[in-house]
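[1] The sequence and its predicted three-dimensional model are supplied below.
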Amino acid sequence: MNGRELQRCAAGRARELPATTLEFPFGPDVDVFKVRGKVFMFHAEVEGEPCVTLKALPSDSMSLRDAHADITPGYHMNKRHWITLHPGGTLTAGMVTELVTESYRLVVAGLPRSLQPVEPHAFGRGQRS
């Protein structure tokens, strides 16, 4: 999957998620996806290459980076809690979709219960929501 396909796949899933907004606080070249005002994904170019940056549990982040050369620590983010997906490697559309969903769930779990648009621990588990 090339960089634009990677970003399209991730954005397509993000748009399906409840209460998601797309904003451009860093200018028109950086797509920032939020849920209730909190970032769960952004698209940028890293060294001229379109990439996707997502939130991840630190243990998952480490495992994913070890297993996939095209997953690196989060670009311009906390390296323990964020990952960047790069094109041209082993990532599949299904994996990208699940990583976007997991990032969303992690951010929703950190919101006050009254602001959570879904139950974060159950949302999307075992089926595509």
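    Noted; the coordinates are in hand. Numbers count the residues shown, from 1 in each chain.

[2] hey, let's count contacts and neighbours off CA atoms from now on
    OK.

[3] Leu115 touches Arg36, doesn't it?
    Yes - contact between Leu115 and Arg36 holds when scored by CA atoms under 8 Å: they sit 7.0 Å apart.

[4] putting a second one here so we can go through both:
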Amino acid sequence: MQQQQLEKYGLTKPGAWEDYPFGPEPLVLKTGSKMFALLTEESVSLKCDPVIAESLREQHKAITPGYHLNKKHWNSIALDGSLSLEELQAMMDHSYELVFRSLTKAEREKISEAK
């Protein structure tokens, strides 16, 4: 259930779109040309500032270094109900902002114009 809610929420972000680069699962949410979320039924992986990522991992058993991702910059979060939807959405907001800022100026402008 949280996976579907996060998918819907992620798609409300400016320029967000779905991709399936690895097959039918996982669902990848991108803005511009870059991924900001990777969703399965069991987990979501989100980009995170390295200092914040480490702190979140210490605070929550459900948060681990990104599975098959850069473990310094990505967290994988088990969708086991231990974190609220609001907490997960805040983490997704952070991931989106980090990725959006890393886009090229042309990509950012194109997304901003489409709002």
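    On my side now, so go ahead. Predicted model, so just to flag it, every value in this text is computed and none were measured.

[5] what's the TM between chain one and chain two?
    The TM-score (TM-score structural alignment, normalised by the length of the second structure) is 0.89; 110 aligned residues with a CA RMSD of 1.3 Å.

[6] Mutual contacts of Leu115 and Arg36 of the first structure, please.
    Counting by CA atoms under 8 Å, 6 or more residues apart in numbering, no residue touches both Leu115 of the first structure and Arg36.

[7] now whatever residue of the first structure lines up with Lys72 of the second structure, nearest residue through space, not along the chain?
    Counting by TM-score structural alignment, Lys72 of the second structure lines up with Arg80 in the first structure. Closest residue in space to Arg80 of the first structure, ignoring its immediate chain neighbours: Pro58 at 5.0 Å, by CA to CA, 6 or more residues apart in numbering.

[8] I'd like to know how many residues surround the one you found.
    Neighbour count for Pro58 of the first structure, taken as other CA atoms under 10 Å: 14.

[9] what residues are up against it?
    Residues in contact with Pro58 of the first structure, defined by CA under 8 Å, 6+ apart, are 80-82.

[10] Out of these, list just those in helices.
    Taking DSSP state H, every one of the contacts of Pro58 of the first structure sits outside helices.

[11] Kindly indicate the member of those with the most neighbours.
    Busiest of these [other CA under 10 Å] is Trp82, holding 23 neighbours.

[12] Leu22 is in contact with Glu33 of the first structure, correct?
    Careful, residue 33 of the first structure is Phe and not Glu. Yes - Phe33 of the first structure lies in contact with Leu22 (CA under 8 Å); the separation is 4.7 Å.

[13] So between these two, which is more surrounded?
    In this view Phe33 of the first structure and Leu22 are compared by other CA under 10 Å, and Phe33 has more residues nearby, 22 against 17.

[14] Helix, strand, or coil at the equivalent of that one over in the second structure?
    Per TM-score structural alignment, the equivalent position to Phe33 of the first structure in the second structure is Leu29. Under DSSP: H, G, I helix; E, B strand; the rest coil, the three-state class of Leu29 of the second structure is strand.
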